[in-house]
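Q: Here's a sequence, model it:
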Amino acid sequence: MPDRPISVCFPFIGDEIGGSHVSAIKLIRALDRRSVQPLVALHVINGPLADYLRDCGVPFVEAPAGAPPGRAGQGGPFPLGAGTLAYAARATGPLTRFLKSRTVDLVHTNDGRIHAVWALPARLAGARQVWHHRGDPEARGVNWLAPLAASHIVTVSRFARPQRPLVDVSRRISVVYSPFDTPSGHDDRTAARAMLVETLGCPGETRFLGYFGLLIERKRPLAFVEAVAAYARRHPEVPVMGLLFGVPGSEAPHLAEAVVRRAEALGIGDRVRLMGFRSPVEPWMQAIDVLLIPAVREPFGRTLIEAMFLGTPVVATDDGGNPEAIEHGVTGLLVPPEAPEQFVDPVHALLTDDAFRERITKAARDRAFATYGVATHARKLMAIYRAVLNGSEHTRSFRRSPDQRTVP
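A: Purely as a prediction, here's the structure:
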């Protein structure tokens, strides 16, 4: 351990922004500068993440070696596509010199391409790597490369832990749930709804079903459209609209157009709107009546917890990390995955039974306030940083439970 604040580099591509970036930036802002000095490096400095960092007041520098290739066409699940590996080989020298010149102690990586690109430079520069896995437990990167390269693996849920790691990682892995700010003004739903009605120019009695997140295949935006259509067919008496808040991910730029085409094909083209990325997100999430999460293999979606904080009821697929956050019938409702029509009954109950809705949202809000928080997340990550830098026996400082490793 250095006798100065730990220098932690947070590299990002910068060509998109999603829940993982929001979580990482919340951590960066919350770190105690007396103990940790963060260094944010972007490969793309004119993209959406740079704008978001500026809005948050988080300084950043440009990473050397330019931008890695996009995710599309890499021959299977990233980060081990051929394009990324070829780029990583070219970038190793510049990134290693970058880390050495800034005396970086630890590199905290947060997405697939970054994990692969920065793993070798971190090792060559004498820095440790914390691999923060927020994706598929079957991903090749977390099962093949992370066990060999990373000093420690952090997953956002028990579901997201690597399923078949190349070597045993049981003493080098922790489950740390993502951080969430305690929202202010979270009970002003009337004003939020009025804002949304005015923005859309729709009748005040319209009921809003919401999708929040990147438009990527795993999150199933087309299934959201199908769920809205199924509800409209079964309950034509209810004026309902489906609103998608988010932008296409870099690996699926076609999905925005596909959403529009699917809505038109189902006869609800006038009931589905693409709302784009909105920040801050809280007023928009307050304004909707029900949040729908049709995603499959979602490690641990931010929007689910944000809705719980804000008093917006959630209907989510019983898949991935969703059941770790939602207790069915208590803090939300779970439905089978890949079955959009299964959303209809729970959504209708929430829209028509005020007592049921109030019971669900109160229990969800209480659970969220009791369980999640930025300060707790930052404390756990700082404990991991200290343990990793204490040397090869760092895992003795962790307490193990039957199904996860947590930080004391």
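Q: switch to C-alpha atoms for all contacts and neighbour counts from now on
A: Fine.
Q: Show me where the stretch 101-250 of the chain has its helices.
A: Assigned by DSSP state H, counting those that start in this stretch, the stretch 101-250 of the chain shows helices spanning 112-124, 140, 146-149, 189-200, 221-234.
Q: And these: which comes nearest residue 57?
A: helix 112-124 (22.6 Å; Cα to Cα).
Q: secondary structure class for residue 258?
A: Classification of residue 258 by DSSP: H, G, I helix; E, B strand; the rest coil places it in helix.
Q: separation between the spatially most distant residue from the centre of the chain and residue 205?
A: Distance from the C-alpha centroid of the chain, by Cα atoms, centre = their mean, peaks at residue 237 (35.5 Å). In this view, residue 237 and residue 205 are 11 Å apart by Cα to Cα, to the nearest Å.
Q: so how far is residue 209 from the residue nearest to residue 266 when sequence neighbours are not counted?
A: Nearest non-adjacent residue to residue 266, counting by Cα to Cα, 6 or more residues apart in numbering: residue 229, 6.5 Å away. Residue 229 sits 11 Å away from residue 209, going by Cα to Cα.
Q: and the two? which has more neighbours close in?
A: Higher neighbour count among residue 229 and residue 209: residue 229, with 26 against 23, using other Cα atoms under 10 Å.
Q: Would you mind measuring from the more buried one to residue 316?
A: Residue 229 is 17 Å from residue 316, by Cα to Cα.
Q: Among the helices of the stretch 101-250 of the chain, which comes closest to residue 363?
A: helix 189-200 (17.5 Å).
Q: For residue 99, which non-adjacent residue is spatially closest?
A: Nearest to residue 99 is residue 125, by Cα to Cα, 6+ apart, at 6.2 Å.
Q: nope, residue 329 is what I meant
A: Closest to residue 329 by Cα to Cα, 6+ apart is residue 360, at 7.3 Å.
Q: other SSEs contacting the helix or strand encompassing the one you found?
A: Element membership of residue 360 [criterion: DSSP states H and E] is helix 354-371. Counting by 3 or more Cα pairs under 8 Å, 6 or more residues apart in numbering; DSSP states H and E, the packing neighbours recorded for helix 354-371 are helix 302-310, helix 344-352.
Q: 10 Å instead, please
A: helix 302-310, strand 314-317, helix 322-325, helix 344-352 (3 or more Cα pairs under 10 Å, 6 or more residues apart in numbering; DSSP states H and E).
Q: Same list as before, the ones you listed that is, but in TSV and with mean neighbour count included.
A: Converted to TSV, the helices and strands packed on helix 354-371 look like this (neighbours: other Cα atoms under 10 Å):
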stretch	mean neighbour count
helix 302-310	23
strand 314-317	26
helix 322-325	19
helix 344-352	17
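Q: Serialize the ones you listed to CSV and add fields for distance to residue 296.
A: Formatted as CSV, the helices and strands packed on helix 354-371 follow (distance: least, Cα to Cα, whole Å):
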stretch, distance to residue 296
helix 302-310, 14
strand 314-317, 7
helix 322-325, 9
helix 344-352, 18
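Q: One more, please, to line up against the first structure:
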Amino acid sequence: MYTASRQMRVSIVMPSASPTGGAEEAFCQLLKSDAAKAISWQAMFLEPGPLLERVAEWVEFATVIPSGRTREVWKWWYAVDQIVARTQAFDTDLMLSWMTKGHVYGGLAAWRLGIPAVWYQMGLPDYGFLERASRQIPASAILACSEFVAEEQRKAQPGANVASIPLGVDLKRFSPELLPSPRTAREQLNLPVDGPIVGIVGRLQRWKGMHVVLDAMPDVLSNHPTTHCVVVGGPYPAEPQYQSELFDRAERLGITQHVTFAGARNNVPVWMQAMDVFVHASFREPFGIVVVEALALGKPVIACAPGGPSQIFGSEAVGTLVPFEDSKQLSDAICKNIEREEAASSNQTIARRFSNETFSTEVVNFLHEHAGAASLAE
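A: Down below sits the predicted model:
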């Protein structure tokens, strides 16, 4: 059992070593943080990818343990055997699993070894095979990326020890002082220099609501004819048709000349800096990292409720919430934000509450608190 007489040792199970989104970025931000240096880490990936080499710089040991599909029980059990062996060899005090799939493997290994297991829930709980399996595997605690996710997890798993630690953002990347001015950003990106720009950022998935933003644009254009819409994000492999649906929708709505589909971009902060109004139109968004990023830039933000953005906005007079897939309310909110004259300086104050440093410190402190806990959740 862990004692304070030596540095704590944590094995962490990550489903994939491919940097596909916010979950992987949060994973990296944790391991490379100053707070993480208080722990000796071992990282085990269930699928290969470029993150393996990157993470190896921050941890004592990193490896890939091929897992196959979770339904392939023989491969699942073999992978768990490998995790057990490596966890035991590392003299691990606590198992941290990243996301549901991570816990299905890491949590089972921790149970076999009799060590505490904590897993970080990035998405909303559902009732698919993987989620049902995860709820049968003991955990000392479940961390959620927002209070919205925590509440849903408590409903799905009554009696579980659930706490929320909101994700963090690299605020330096989204510092207006370190980026070109909005006008210069537009010039660099070949966007219209005059007129308001409304933007949305994210992988092209239906639940992220890019189609709703397009549906709102004709109404917006009738009030503000020089408005331009920017969609930043590439296609999602599981929904390859959604991108072409968006192209067709823009043409059908007659707004093609008012929309830029930028695709996936590495210089997202510059694209967001060029925007006047930022929209996050996701359905039941677990957290909403891009919401914090836009607030850090001082942009007016519109998001959908219910979801994580409600927690980000809090009780402050920051941000506008609209129902998902209600293009009329969305267009009204866009117009109001285009017409507002006051600066959104308070947005940056809110964003600072969600720094990577705060996120990493809270996670590390939580792990220290639970390292001596029983491996079984009551």
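Q: one step back: quick one: map the residue farthest from the centre of structure 1 onto structure 2.
A: Under the alignment (TM-score structural alignment), residue 237 of structure 1 pairs with residue 225 of structure 2.
Q: you'd agree that match is up against residue 257?
A: No. With contacts counted by Cα atoms under 10 Å, residue 225 of structure 2 stays clear of residue 257, the gap being 11.7 Å.
Q: Could you list the buried residues of the helix or strand encompassing residue 53 of structure 2?
A: Here residue 53 of structure 2 sits within helix 51-55, counting by DSSP H and E. Neighbour-count burial for helix 51-55 of structure 2, counted by 16 or more other Cα atoms under 10 Å, picks out 51-52, 55.
Q: Packing partners of it?
A: helix 22-31, strand 39-45, strand 61-64.
Q: Select, out of these, the one closest to residue 13 of structure 2.
A: Of the helices and strands packed on helix 51-55 of structure 2, nearest to residue 13 of structure 2 by Cα to Cα is strand 39-45, at 4.9 Å.
Q: Return the mean post-superposition distance for the closest one against structure 1.
A: Mean deviation of strand 39-45 of structure 2 relative to structure 1 after superposition (mean Cα distance after the TM-score superposition for structure 1): 2.4 Å.
Q: That strand aligns to what range in structure 1?
A: Using TM-score structural alignment, strand 39-45 of structure 2 pairs with 36-42 in structure 1.
Q: what does stretch 290-301 of structure 2 give?
A: Taking TM-score structural alignment, stretch 290-301 of structure 2 hits residues 303-314 over in structure 1.
Q: Now find how far off-centre that stretch is within its chain.
A: Counting by Cα atoms, centre = their mean, to the nearest Å, stretch 303-314 of structure 1 is centred 14 Å from the centre of its parent chain.
Q: cool, stretch 243-257 of structure 2 as well?
A: Centroid separation between stretch 243-257 of structure 2 and its chain, computed with Cα atoms, centre = their mean, is 28 Å.
Q: What residues in structure 1 pair up with that stretch?
A: Under the criterion TM-score structural alignment, stretch 243-257 of structure 2 matches residues 256-270.
Q: Buried residues, the matching stretch. List them.
A: For stretch 256-270 of structure 1, by 16+ other Cα under 10 Å, it's 256, 259-260, 262-263, 268-269.
Q: Can you tell me which of the residues you listed is closest to residue 201 of structure 1?
A: Comparing these against residue 201 of structure 1 with Cα to Cα places residue 269 closest, at 15.7 Å.
Q: So what touches the helix holding residue 53 of structure 2?
A: 16-19, 24-25, 27-28, 31-32, 42-45, 61-64 (Cα atoms under 10 Å, 6 or more residues apart in numbering).
Q: Out of those, which end up buried?
A: 16-17, 24-25, 27-28, 31-32, 42-45, 61-64.
Q: still on that earlier bit, out of the buried residues of stretch 256-270 of structure 1, what pair is the most spread apart?
A: 256 and 268 (15.4 Å).
Q: re earlier: would you mind giving the helices of the stretch 101-250 of structure 1 as JSON lines with distance to residue 309 of structure 1 added?
A: What follows is the helices of the stretch 101-250 of structure 1, written out as JSON lines (distance: least, Cα to Cα, whole Å):
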{"stretch": "helix 112-124", "distance to residue 309 of structure 1": "29"}
{"stretch": "helix 140", "distance to residue 309 of structure 1": "34"}
{"stretch": "helix 146-149", "distance to residue 309 of structure 1": "33"}
{"stretch": "helix 189-200", "distance to residue 309 of structure 1": "12"}
{"stretch": "helix 221-234", "distance to residue 309 of structure 1": "22"}
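Q: Map residue 20 of structure 1 onto structure 2.
A: Per TM-score structural alignment, residue 20 of structure 1 is aligned with residue 23.
Q: who touches that match in this structure?
A: Applying Cα under 10 Å, 6+ apart, the residues contacting residue 23 of structure 2 are 14, 29, 98-99, 120-123, 145, 167.
Q: With neighbour count and distance to residue 70 of structure 2 added, can I get the residues you listed in CSV?
A: Converted to CSV, the contacts of residue 23 of structure 2 look like this (neighbours: other Cα atoms under 10 Å; distance: Cα to Cα, whole Å):
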residue, neighbour count, distance to residue 70 of structure 2
14, 25, 14
29, 20, 27
98, 26, 15
99, 21, 14
120, 24, 18
121, 26, 18
122, 22, 19
123, 20, 18
145, 25, 24
167, 27, 27
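Q: What is the host helix or strand of residue 11 of structure 1 packed up against?
A: Secondary structure from DSSP H and E places residue 11 of structure 1 in strand 6-12. Packed against strand 6-12 of structure 1, as judged by 3+ Cα pairs under 10 Å, 6+ apart, are the following elements: helix 19-30, strand 36-42, strand 61-62, helix 82-101, strand 106-109, helix 112-124, strand 128-133, helix 374-389.
Q: roughly how far out does that strand sit from the chain middle?
A: That offset, for strand 6-12 of structure 1, works out to 19 Å (Cα atoms, centre = their mean).
Q: relative to helix 19-30, how tilted is that strand?
A: Orientation check (axes from the mean of the first three to the mean of the last three Cα atoms, to 10 degrees): strand 6-12 of structure 1 against helix 19-30 gives 150 degrees.
Q: Hey, what's the angle from strand 6-12 of structure 1 to strand 128-133? Just curious.
A: Here strand 6-12 of structure 1 runs at an angle of 40 degrees relative to strand 128-133 (the same axes, to 10 degrees).
Q: For the closest residue to residue 114 of structure 2 other than its chain neighbours, grab the count of nearby residues.
A: Nearest residue to residue 114 of structure 2 in three dimensions, chain neighbours excluded: residue 375, at 5.9 Å (Cα to Cα, 6+ apart). Number of residues near residue 375 of structure 2 (other Cα under 10 Å) recorded here: 24.
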